[in-house]
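Participant: sequence and predicted model, in that order:
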Amino acid sequence: MHLRHARSLLFLPASNARAIAKARTLSCDMVILDLEDAVADDAKEAARANAIAALAEGFGSRIAAARINVEGTPWHGAEMVALKGSAADYVVLPKVEHPKQVRDVFSVAQKPVIAMIESARGVLAAADIAATEGCAALFMGNNDLRKDLNIPASAGREGLAFAMQSVVLAARAAGLAVFDGVYNRLGDAPGLADECRDGHALGFDGKTLIHPNQIAVANDAFGPDAQALDDARRLIAAATGGAERFEGAMIETMHVEQARALIARAHAVGA
């Protein structure tokens, strides 16, 4: 699967062998073995070994990645080196604020890098980060961004809207995929669905997740529905080239391209 088609991107602790095994049975599009926030300091080295072994075993058709610790931590260098020879498709790098961070990881790990934008500096530098060689996609890190912007955890996403749209613009200008941040309230499926719809409307390709029970909601929100696919097929069949009328609306080549992209996405995710 192409990264741009991923709808559900599940973070799980690289120290949790049971969670890793379960991930191979889940309907997520991407598995991200977390070596950073989800792993205690005294478990980092064991988690790194677990991650390398799990990546070698693979996750079927799912995209596989590992999130490493940020530069300046004791584990950063060893994780980059370990991932160089691993079966990871991507390296996820947290707290990116300048392009050099991406270049350094790409140079050592020799894997495409997904940059997490988690601060005001990261948002302002997002366009330069996305344009850096080796950068494959951008993730929103909304929890840390809220803290940096002094937005209460209990507040809605209104205060993040400009930052999120800025990151989407940066990714699209560089031709990259871009994914919405995690939703923390695990038992709130309606709230998650609302946030997924909001993220989809902002232009995100999919959503990063922290629990398996969030996968179906994200897949539904970011995957083409039956009506949209039917509309796309009818539009393609009716189009003859140039601007013309279709079911009460004006369409042109751009709309045909969008319809074909929607169908390609559906095929990629088995919809």
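Facilitator: Nice, thanks for sending it over.
Participant: only C-alpha atoms from now on, for both contacts and neighbour counts.
Facilitator: Fine.
Participant: where's the closest residue in space to Lys44 that isn't next to it in sequence relative to Phe11, distance?
Facilitator: The shortest distance from Lys44 to any non-neighbouring residue, by Cα to Cα, 6 or more residues apart in numbering, is to Leu35 (6.6 Å). Applying Cα to Cα, to the nearest Å, the value for Leu35 to Phe11 is 10 Å.
Participant: of the two, give the one with the bigger neighbour count.
Facilitator: Leu35 (30 against 23; other Cα atoms under 10 Å).
Participant: re the thing from before, what touches both of Leu35 and Phe11?
Facilitator: Shared contacts of Leu35 and Phe11 (Cα atoms under 8 Å, 6 or more residues apart in numbering): none.
Participant: let's bring in a second model and compare:
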Amino acid sequence: MTDFDRAQLRRSVLYVPGDRPRAVSKAETLAADAIIFDLEDAVAPGAKADARETVRAHFAAFPASDRERVIRINALSTPWGTEDVLAARAAMPDAILIPKADDVADVLAVADALDETDAAETMRLWAMIETPRGVLNAPAIADLSRQSGARLDCLVVGTNDLAKEAGMAGATARQHLHAWLMQIVLAAKAGGACVLDGVFNDHKDAAGCAAECRQGAEMGFDGKTLIHPAQIAPANAAFAPAAEDIERARRLVAAFASDDNAGKGVIAFEGSMAELLHLKQAERLLARAAAAAQRERSESP
């Protein structure tokens, strides 16, 4: 799987508590595009060391995977952060997820720690935006994705913590977060980073989860973080290109490739004008659709 393909396949990103060995081992069999092995919020303080060892043992047993794997560490300012970074570096996941990234320094500190231990350049960093300060600094954080040494690849919204830090409460808190969510999406797009929506808390509400996944896709998120395997299918469906969009993209690519339009930057297409930027969008959509189809084939029994 190429890095480009992986960037297209973050529709469903499942958190798995690191202190639950059965859940950790089962993660490799799930249809999620990516797995976050969690050493932070999902693990009680007294279980941190055991969680770290469980995740380390899992990566030793499964050094390779056909899905993207991420380890969420505790902040470097906590008693567990340094050991988490060392364990994650040894496990060699695709990325390390930094919690509560308030500013650029929080990301660069982990990047520096990886450099000091000669971690492979392919090991990326994801940053959680889950505080008001993180939202305000999201543009600067996202811009790190353009700096190779910073390793940043993805922003992850922590909607629960963000609502809590802002003093929001109740079942409708998300609707009041929309302006901030769009601010994070805009920052990610400007910086060239992937951006993932926060979790849907009620894993028994299938309809509500599907609706929020569709909303996240409409808002411009690249995928959604999840708390339960039952949420994987709705996320995969919501963040996959629709069949009619795939067919239109194919027609557009074919139109630009025709002899009549060879070398043109603007063409007439189905009643409107299409530019090269539309061609690039169509090619990206088709690449995303192809990667999703390949994943579905690999998951089929």
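Facilitator: Perfect, I can see it now. Keep in mind that this is a model prediction, so the values were computed, not measured.
Participant: alignment lookup: the residue nearest to Lys44 of structure 1 to structure 2.
Facilitator: Under the alignment (TM-score structural alignment), Leu35 of structure 1 maps onto Leu39 of structure 2.
Participant: returning to what we had before: return the residues in contact with the residue nearest to Lys44 of structure 1.
Facilitator: Contacts of Leu35 of structure 1 (Cα under 8 Å, 6+ apart): 13-15, 44, 47-48, 66-69.
Participant: among those, which lie within helices?
Facilitator: 44, 47-48 (DSSP state H).
Participant: closest one of those to Ala155 of structure 1?
Facilitator: Lys44 (32.9 Å; Cα to Cα).
Participant: quick one: what's aligned to that closest one in structure 2?
Facilitator: In structure 2, Lys44 of structure 1 lands on Lys48 (TM-score structural alignment).
Participant: just give me the match in structure 1 for Thr82 of structure 2.
Facilitator: Under the alignment by TM-score structural alignment, Thr82 of structure 2 pairs with Gly77 in structure 1.
Participant: doesn't its match fall inside a strand?
Facilitator: No: secondary structure assignment (DSSP: H, G, I helix; E, B strand; the rest coil) places Gly77 of structure 1 in helix, not in a strand.
Participant: so who does the residue nearest the centre of structure 2 touch?
Facilitator: Taking Cα atoms, centre = their mean, the centroid of structure 2 lies closest to Leu196, which sits 4.5 Å from it. Residues in contact with Leu196 of structure 2 (Cα under 8 Å, 6+ apart) are 10, 154-157, 221-225.
Participant: over to Leu33 of structure 1?
Facilitator: 11-14, 20, 51, 64-67.
Participant: try 7 Å
Facilitator: Neighbour list for Leu33 of structure 1: 11-14, 51, 65-67 [criterion: Cα atoms under 7 Å, 6 or more residues apart in numbering].
Participant: with adjacent residues omitted, what lies nearest to Ile68 of structure 1?
Facilitator: Using Cα to Cα, 6+ apart and skipping the chain neighbours, the partner closest in space to Ile68 of structure 1 is Leu35 (5.3 Å).
Participant: for the match of Thr82 of structure 2, give its distance to Gln101 of structure 1.
Facilitator: On the measure of Cα to Cα, Gly77 of structure 1 and Gln101 of structure 1 end up 12 Å apart.
Participant: now Gln165 of structure 1. Nearest residue, chain neighbours left out?
Facilitator: According to Cα to Cα, 6+ apart, the nearest residue to Gln165 of structure 1 is Leu202 (6.5 Å).
Participant: could you report the neighbour count for that neighbour?
Facilitator: 15.
Participant: what's the match for it in structure 2?
Facilitator: When structure 2 is aligned by TM-score structural alignment, the residue opposite Leu202 of structure 1 is Met219.
Participant: so how far is Ala292 of structure 2 from its match?
Facilitator: On the measure of Cα to Cα, Met219 of structure 2 and Ala292 of structure 2 end up 20 Å apart.
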